[in-house]
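[1] The following block contains a protein sequence and its predicted model.
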Amino acid sequence: MSAQIQIDGLRVEVEGKEILTGLDLIVKQGETHALMGPNGSGKSTLAYAIAGHPAYEVTGGSILFDGEDVTEMAPDERAQVGLFLAMQYPTEIPGVSMTNFLRTAVNATREEDLPVREFMTNLRAGMADLKMDDSFLSRNVNEGFSGGEKKRFEILQMAMLEPRIAVLDETDSGLDVDALKVVSTGVNQLAGPDLGILLITHYTRILNYITPDHVHVMTGGRIVKTGGADLAEVLEEEGYEQFS
């Protein structure tokens, strides 16, 4: 049976202000969902709530993964069961090489450490897919990276960690067309029966390269409309005002 994340009546507060107001959503392995909405609708709040960010307080509802309530799990525990978040604004980690960071992360999500040779083979293959040259192996995590390089590294992490459900928070933000194509190709290569994707975006342009199975419109902290890929075309033409 494939894994799924099931969100029921989720309410989340940030600094005492309610952002999510009773959100329902199910994402299964093998499906790609696009979550769209205007700025301030709560999209990123949902992403961080799924990942377990401590600043985002769940005040109601539940997040079930494989039938287990994960709302009390620490972020690393959620990663171990197969959840992944690609952040909109990846942070720099001075003094920690990309290779050491990834090796530590990969081994933390496995029962046994991955042999070094196998790890490096997988890492180089993932970097090649994302057009990242070998100089990145010794560079510190996101330090001095361009916006596009940071987003490629997020997708590289996803490739290496092999999650069952991945949340991509505004992966397209700040990317030029060439970087967008590379990142989208990386996502498409990973998509398949073993990975469910929740792609959070404000604009429809990334959907020119990644075709979702389902599109959801979010306003006011909840999902107000769900449809197929053609719903994104409606949003491109008519905007979000009709849902406000």
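    Great, that's in hand. Numbers count the residues shown, from 1 in each chain.

[2] Please make it C-alpha for all contacts and neighbour counts, starting now.
    Noted.

[3] As a check, name the ranges of all helices in the chain.
    For the chain, the helices defined by DSSP state H occupy 43-51, 75-81, 98-108, 116-129, 147-161, 177-190, 230-238.

[4] could these be laid out in JSON lines, adding mean neighbour count?
    Below are the helices of the chain laid out as JSON lines (neighbours: other Cα atoms under 10 Å):
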{"stretch": "helix 43-51", "mean neighbour count": "23"}
{"stretch": "helix 75-81", "mean neighbour count": "18"}
{"stretch": "helix 98-108", "mean neighbour count": "17"}
{"stretch": "helix 116-129", "mean neighbour count": "14"}
{"stretch": "helix 147-161", "mean neighbour count": "22"}
{"stretch": "helix 177-190", "mean neighbour count": "18"}
{"stretch": "helix 230-238", "mean neighbour count": "14"}
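
[5] okay, now the one to match up with it:
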Amino acid sequence: MAELLRITGLKSQVEDKEILKGLDLVVNKGEVHVIMGPNGAGKSTLANVIMGSPKYEVTEGTILFENEDITEDAVNERAKKGIFLSFQAPQEIPGITVENFLRTAKAQITEKPVKAIQFKKELTEKMKELDIDRSYAQRYLNMGYSGGEKKKNEILQMRILNPKLAILDETDSGLDVDAVKIVSKGVIDFKSEDNAIVIITHHNNILDYLNPDVVHVMVDGKIVDTGDISLANEINKNGYVKYREAKGEAEWKKEIKLI
């Protein structure tokens, strides 16, 4: 498989507090990766740093995307290259409809005009697949949406923008069983040999429907364990006990911000 993303020795901080502490990660095209870990491990920070959020300062290391160094690239430049981030807590944007937002975003990313009739047809098809009422296309982005509706709308954005790398941060959080099934199907339908997916999750909800190629455990700003779906099942059964025991109770509590 062709390599899509390579992160080497990545360190990042927020307001002089180091969160990522020398993280390494390789993602190939056609793969689904899952990143699990306790609260405070740095999972969402990693997602935002890959996307290029200016809130997070990279102090060391590199991010290569399709063998190109994007460590210093702005968010919009990374989006044009094919990176997408589904937010843990999607923002409400008054005054901008879902349809206008997605059509404008697609035009910006592809740098080509988006024909209205063709786009409406594509949007309608994708909304139907995700069980989203067509009327939501004319509603302001995430305004008055339930948590589940916001998460489904994030998957809709992914399907329309069709990135090379999709990073899904807690997409299954707060969803009921039916919504998890729909979101999972949206992810499965998106997956291909030409793209890759990184799923950040606390739960096994979405993993009941997906078969990830690689599962990573992240603790204290680093990936400390890697395996297959059996690793996720072990964590679901036993939690992070073995990592806590390896670190020692006092040090573990510091790392997950309990003291």
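    Good, I have the coordinates. What you see is a predicted model, and the numbers here were worked out from it, not measured in a lab.

[6] ok, back up a step: can you put the helices of the first structure in TSV and add distance to residue 211 of the first structure?
    What follows is the helices of the first structure, written out as TSV (distance: least, Cα to Cα, whole Å):
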stretch	distance to residue 211 of the first structure
helix 43-51	19
helix 75-81	26
helix 98-108	28
helix 116-129	19
helix 147-161	17
helix 177-190	9
helix 230-238	10
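
[7] can you tell which of the ones you listed is closest to residue 223 of the first structure?
    Nearest of the helices of the first structure to residue 223 of the first structure, taken as Cα to Cα: helix 43-51 at 9.8 Å.

[8] mean deviation of the closest one from the second structure?
    In the superposition against the second structure, helix 43-51 of the first structure averages 0.4 Å from its aligned positions (mean Cα distance after the TM-score superposition for the first structure).

[9] neighbouring contacts of that helix?
    With Cα atoms under 8 Å, 6 or more residues apart in numbering as the test, helix 43-51 of the first structure has contacts from 12, 19-20, 35-37, 56-58, 63, 71, 75, 78, 83-85, 167-169, 200, 218, 221.

[10] again, but for stretch 95-109 of the second structure
    By Cα under 8 Å, 6+ apart, stretch 95-109 of the second structure touches 79-82, 113-114, 119, 123, 136-141, 157, 160-161.

[11] Also stretch 229-236 of the first structure?
    By Cα under 8 Å, 6+ apart, stretch 229-236 of the first structure touches 203-204, 207, 211-215.

[12] Please narrow these to those residing in strands.
    Secondary structure of the contacts of stretch 229-236 of the first structure is defined by DSSP state E; positions in strands are 214-215.

[13] can you pull the contacts of the residue lying closest to residue 53 of the first structure once chain neighbours are set aside?
    Among residues not flanking residue 53 of the first structure along the chain, residue 75 sits closest, at 6.9 Å (Cα to Cα, 6 or more residues apart in numbering). Contact analysis of residue 75 of the first structure by Cα under 8 Å, 6+ apart lists 51-53.

[14] any idea how far residue 27 of the second structure is from residue 54 of the second structure?
    Counting by Cα to Cα, to the nearest Å, the gap from residue 54 of the second structure to residue 27 of the second structure is 23 Å.

[15] These two: which is more packed in?
    Neighbours were counted for residue 54 of the second structure and for residue 27 using other Cα atoms under 10 Å; residue 27 has more, 22 against 13.

[16] State the number of residues packed around the nearest residue to the more buried one once chain neighbours are set aside.
    Excluding its sequence neighbours, the residue lying closest to residue 27 of the second structure (Cα to Cα, 6+ apart) is residue 5, at 5.0 Å. Neighbours of residue 5 of the second structure under the rule other Cα under 10 Å: 20.

[17] how near is residue 5 of the second structure to residue 126 of the second structure?
    In terms of Cα to Cα, residue 5 of the second structure sits 27 Å off from residue 126 of the second structure.

[18] wait, residue 244 of the second structure sits on residue 254?
    No: counting by Cα atoms under 8 Å, residue 244 of the second structure stays clear of residue 254, with 11.1 Å between them.
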